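Novice: Structure, please.
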Amino acid sequence: MIQPAGAAVQNRSTAKKVLHIVLKIIAAFIILVLLFIAVVFTVNKASSYSEQKRTDHYGQLVPVDGKQMNVFIEGQGKETIVLLPGYGTAAPALDFKPLISELSPYYKVVVVEPFGYGLSDQTGKERTTANIVSEIHEALQSLHIDRYILMAHSISGLYSLDYVNQYSNEVSAYIGLDSSVPALREQRITSSDTKPVKWFRDLGFARVQLKLSPDAYEGLPYDEHTLDQINILMRKNMYNPTQLNEAVSMYANYDAAEQQSFPANLPVLFFLQENHPVTDQWVPEHEKQIEDSLQGEIILLDADHYLYRSHSAEISEKIRGFTDQNTNRAL
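Specialist: Model prediction:
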């Protein structure tokens, strides 16, 4: 049946009105999204400027490769412990505070904040193990620290394999804090994977993410001022270009570490979470790392990956026993 001309015109007019309404809704939605992005960007910029003025400048800056690396030192003990952080730790010297407090009455504790961490500068140099190790060593040399126990959390355990072999005349022992092992590698990340993350950060959404995330420090022995400073540095350092480059370099760094092992005569002590949430090979792979060691030990803790935050007193006590034993053997 042929539709009357008037009805066809009316239908076209109705369709146009519907299309017009839909386009207005889409335009309004786009405007709201752009407005939301603009607000997030502006708030982030203003907050970052305010937080920069509230940041405490702990530690000391030392020259490394033409830039400044922050190093925090506490304690006057005869033996020195050099502490290295896990990947993405915003403020290592503050994050390690419970452990530093337990160790500093007995040791000189040195926390190195690699480039892109804490108060250290960023760098455009590739985050290969070789570069990271060289920079950390240069920082210690600047401070005339040339004999020490190397203690590393998470990914720094991977870098430490290279470090203890290169500078075996300086490192007297190695302590791993749930440290990474070459056989259990991270997922490969490419530079193209990090581009959306850079946009996410630059627009200010990393701040929103932190605001919506659970508090990782809730119930732990940190005072309010320290937590405030940690949060400031989280917002400053999260997804910065240096750390993103480290993430891209990580797969190749795992590859390089597969050919390395701890020197047999180097005392090695691991503190590990007893029940890893992802793999049942966590403890066995660490056992393999010390199977040829003349003095190797593993201590299992009922804790998560950041075990030094919750078990600092127990870790400190075990370290004192370990180093005392070491000293006696050396005598």
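Novice: CA atoms for contacts and neighbours, from now on please.
Specialist: Noted.
Novice: where do the helices sit along the stretch 1-150 of the chain?
Specialist: 5-54, 92-95, 97-103, 129-142 (DSSP state H, counting those that start in this stretch).
Novice: what helices or strands is the shortest one leaning on?
Specialist: Read that as helix 92-95. Counting contacts by 3 or more Cα pairs under 8 Å, 6 or more residues apart in numbering; DSSP states H and E, helix 92-95 packs against strand 108-113, helix 224-237.
Novice: To compare with the earlier structure, here is another sequence to fold:
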Amino acid sequence: MKAKFRKDLEFVKINGHKLHIFRCGDANKPKLVFMSGSGTVAPIYDFKVLYKKLLDDYRIIVIEKFGYGYSDLYECPCDIDSVVSYQKQALKMIGEKAPYILLPHSMSGIEAIRWKQMYPDDIKAIIGLDMATPLTYMEWGNKEIHKRLELMRRLKKLNNLGLMFWYPISKRELNKDEIQQHNLLKRRNLMNNCYVNEAMQVLKNAKIVARAGKAECPTLMFVSDGKQTSPNWISNEQKYAKSVNAETVFLNCGHYIHYYESDKISSKIKAFLSKLA
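Specialist: A predicted model of the protein is given here:
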């Protein structure tokens, strides 16, 4: 029997297209909204190793943007205001009311900052999981972004030919069925046009966020060793942290920090948020 996507999923419709949102835990507890980095094929499974350790104390919400996870491969507008607005709209449509605590990984860091800029009352705190800051993308400039876009296009061609079977996915905390689902989503989603379109827009989006000024709120930033990101990653994280008076935790691990340090991260999140209660 051919493997199929699971049926027990919750979707909302945005512009006639299905957007998947995963949620679990007590609806009356503080809401943690996980936001994935660029090209993460299945955020619902990618973040499980971390949110499983937070589930007893918080409401867990994972937004799978268009092109991610089980959401439609809908090529929506990728300007940052539109991306933030449709995520806000989706949460409202399923009855999840603000305030939210955002947990952005990588590129979604600029989305989290923009969300706070656009809708300040929505956001109680930001917890960056090696989140990107506007300065990093602005330092990259068009040359670096075009280089990364070309790599994405090449990987997409290989995936279309069925030659990306080697591409790794995290199996941490996943059962057999979830690993199978993760692999199905990898085959469907890897390097799809939604990811490419986002990357094409990221420099412009970073400039919009930078021009809008600070997004001041309680902020905790976990920072990787920088080896899987780009030059100046750590220094740019430090500059952003200083600008918003963020608490910073440096980790000796790769960019997907929740894979390697979920125990430490979850404990620190609980301690940080307990001070905001």
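Novice: Do you know the score for how well these two fit?
Specialist: Once the chains are laid over each other, their TM-score by TM-score structural alignment, normalised by the length of structure 2 reads 0.88; 269 aligned residues with a Cα RMSD of 2.5 Å.
Novice: Just say which of the helices and strands packed on helix 92-95 of structure 1 is most tucked in.
Specialist: strand 108-113 (a mean of 24; mean count of other Cα atoms under 10 Å).
Novice: now it, how far from the centre of its chain.
Specialist: Here the centre of strand 108-113 of structure 1 is set off from its chain's centre by 16 Å, with Cα atoms, centre = their mean, to the nearest Å.
Novice: Can you check what angle separates it from helix 129-142?
Specialist: 140 degrees (axes from the mean of the first three to the mean of the last three Cα atoms, to 10 degrees).
Novice: residues in contact with His57 of structure 1?
Specialist: Shown in contact with His57 of structure 1 (Cα atoms under 8 Å, 6 or more residues apart in numbering): Leu119.
Novice: so what corresponds to it in structure 2?
Specialist: Aligned by TM-score structural alignment, His57 of structure 1 pairs with Lys7 of structure 2.
Novice: Report how many residues lie close to Ser261 of structure 1.
Specialist: Ser261 of structure 1: 18 surrounding residues under other Cα atoms under 10 Å.
Novice: picking that back up, format the helices of the stretch 1-150 of structure 1 as JSON lines; extra columns: distance to Lys236 of structure 1 and mean neighbour count.
Specialist: Converted to JSON lines, the helices of the stretch 1-150 of structure 1 look like this (distance: least, Cα to Cα, whole Å; neighbours: other Cα atoms under 10 Å):
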{"stretch": "helix 5-54", "distance to Lys236 of structure 1": "7", "mean neighbour count": "13"}
{"stretch": "helix 92-95", "distance to Lys236 of structure 1": "13", "mean neighbour count": "23"}
{"stretch": "helix 97-103", "distance to Lys236 of structure 1": "19", "mean neighbour count": "20"}
{"stretch": "helix 129-142", "distance to Lys236 of structure 1": "21", "mean neighbour count": "18"}
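Novice: who are the neighbours of the lengthiest helix in structure 2, in terms of helices and strands?
Specialist: Identified as the longest helix of structure 2 according to DSSP state H is helix 134-160. Helices and strands touching helix 134-160 of structure 2, by 3+ Cα pairs under 8 Å, 6+ apart, are helix 193-211, helix 233-243.
Novice: circling back: please report how far the match of His57 of structure 1 lies from Arg154 of structure 2.
Specialist: 32 Å (Cα to Cα, to the nearest Å).
Novice: Quick one: closest of the helices and strands packed on helix 92-95 of structure 1 to Leu35 of structure 1.
Specialist: Using Cα to Cα as the measure, helix 224-237 is the one of the helices and strands packed on helix 92-95 of structure 1 that comes nearest Leu35 of structure 1, at 22.0 Å.
Novice: For that closest one, give me the average deviation versus structure 2.
Specialist: Helix 224-237 of structure 1, aligned to structure 2 and superposed, deviates on average by 1.2 Å (mean Cα distance after the TM-score superposition for structure 1).
Novice: what range in structure 2 matches that helix?
Specialist: Using TM-score structural alignment, helix 224-237 of structure 1 pairs with 176-189 in structure 2.
Novice: From the chain's centroid, how far away is the matching stretch?
Specialist: For stretch 176-189 of structure 2, the distance to the chain centre is 18 Å (Cα atoms, centre = their mean).
Novice: cool, and stretch 10-25 of structure 2?
Specialist: The answer for stretch 10-25 of structure 2 is 16 Å, by Cα atoms, centre = their mean.
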